[in-house]
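*Asks:* just the structure for this:
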Amino acid sequence: MTYFAPDTPAWEALDVGHSQGGAWLLSGRVATFYDGLRWPGWREEAAALDCSQGTAVYPFLWSEEARADLPATTRRPVPMREVLALSRDFARRTGAVDPGFLGEV
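*Replies:* Below is the predicted model:
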């Protein structure tokens, strides 16, 4: 399994298969995985999204500005296609492995 890390502009391997990843998601340890990347009110913002949307965050989560004051970032719902296209663009610009079809969904 791979994912676009919100704290680095790169796709990262999790070094687990799908069954291990699914078990981890159900284990309750997701919160610690994302420590420092959630702002007050994130649950309510996420709950308001429909299944075709993601959240655009600016400055980007990997930036010094966002790390210094995460609650002050600007966030808005956008089509998930836009989130994935931006991730793909960052991966290409940084020389990371192209995520393939994930950037075209």
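
*Asks:* make it CA atoms for all contacts and neighbour counts henceforth
*Replies:* Will do.

*Asks:* residues in contact with stretch 50-66?
*Replies:* 6-9, 37, 46, 67, 70, 72-81, 83 (C-alpha atoms under 8 Å, 6 or more residues apart in numbering).

*Asks:* before we compare anything, build this one as well:
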Amino acid sequence: MTYFAPDSLEWEPLDVGHSAWLSWLLAGGAESFYDSLRWPGWREEAAAPTASQGIAVHPFLWSQEARKDLRATSRRPVPLSELLGLAADFTRQFGLPDPGFLGDA
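*Replies:* The predicted structure is shown next:
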């Protein structure tokens, strides 16, 4: 299993298979996984987007500004295609490995 990390703009291995990942997820593993990417009130904000939306964060989660003070970022729901396309564009600009299907319409 791998996931595209919004704070590094890279696919990162989880070093587990699908069944182990699913067990981890069902046991509540995701609760602490994203701790460094959460802000006060994140649950309410995360409930607002539709299934075809994600949360755009500015300054971007991979920036020093966001890492320094995640609470001070602005956030709003946007179409996932926009969010993923932006991440794919930045990976290319930064010379990171091609993210593959991210941002494909």
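
*Asks:* out of the contacts of stretch 50-66 of structure 1, which are inside strands?
*Replies:* Secondary structure from DSSP state E places 74, 75, 76, 77, 78, 79 of the contacts of stretch 50-66 of structure 1 in strands.

*Asks:* what is the nearest of those to residue 41 of structure 1?
*Replies:* Within those, distances to residue 41 of structure 1 taken as C-alpha to C-alpha reach their minimum at residue 75, with 11.3 Å.

*Asks:* which ones are touching that closest one?
*Replies:* 55, 56, 57, 58.

*Asks:* would you point out the most distant pair within those?
*Replies:* 55 and 58 (9.8 Å).

*Asks:* so the residue of structure 1 most remote from its centre is in which element?
*Replies:* Relative to the centre of structure 1, the most outlying C-alpha is that of residue 19, 20.6 Å out, by C-alpha atoms, centre = their mean. Using DSSP states H and E, residue 19 of structure 1 sits within helix 18-26.

*Asks:* could you give me the buried positions within that helix?
*Replies:* Within helix 18-26 of structure 1, no residue counts as buried by 16 or more other C-alpha atoms under 10 Å.

*Asks:* same for the helix or strand that that helix is followed by, what does it pack against?
*Replies:* Where DSSP H and E defines the elements, the next helix or strand beyond helix 18-26 of structure 1 is helix 30-33. If you count contacts as 3 or more C-alpha pairs under 8 Å, 6 or more residues apart in numbering; DSSP states H and E, helix 30-33 of structure 1 packs onto no helix or strand.

*Asks:* distance between helix 30-33 of structure 1 and the chain's centre?
*Replies:* In terms of C-alpha atoms, centre = their mean, to the nearest Å, the centre of helix 30-33 of structure 1 is found 13 Å from the chain centre.

*Asks:* how about residues contacting the helix or strand hosting residue 89 of structure 1?
*Replies:* Using DSSP H and E, residue 89 of structure 1 sits within helix 80-94. Residues outside helix 80-94 of structure 1 that contact it (C-alpha under 8 Å, 6+ apart): 4, 9-11, 52-56, 97-99, 102-105.

*Asks:* tell me the one among these nearest to residue 29 of structure 1.
*Replies:* Of the contacts of helix 80-94 of structure 1, the one sitting nearest to residue 29 of structure 1 (C-alpha to C-alpha) turns out to be residue 4, at 18.4 Å.

*Asks:* not counting its neighbours along the chain, what's nearest that closest one?
*Replies:* Nearest residue to residue 4 of structure 1 in three dimensions, chain neighbours excluded: residue 11, at 4.3 Å (C-alpha to C-alpha, 6 or more residues apart in numbering).
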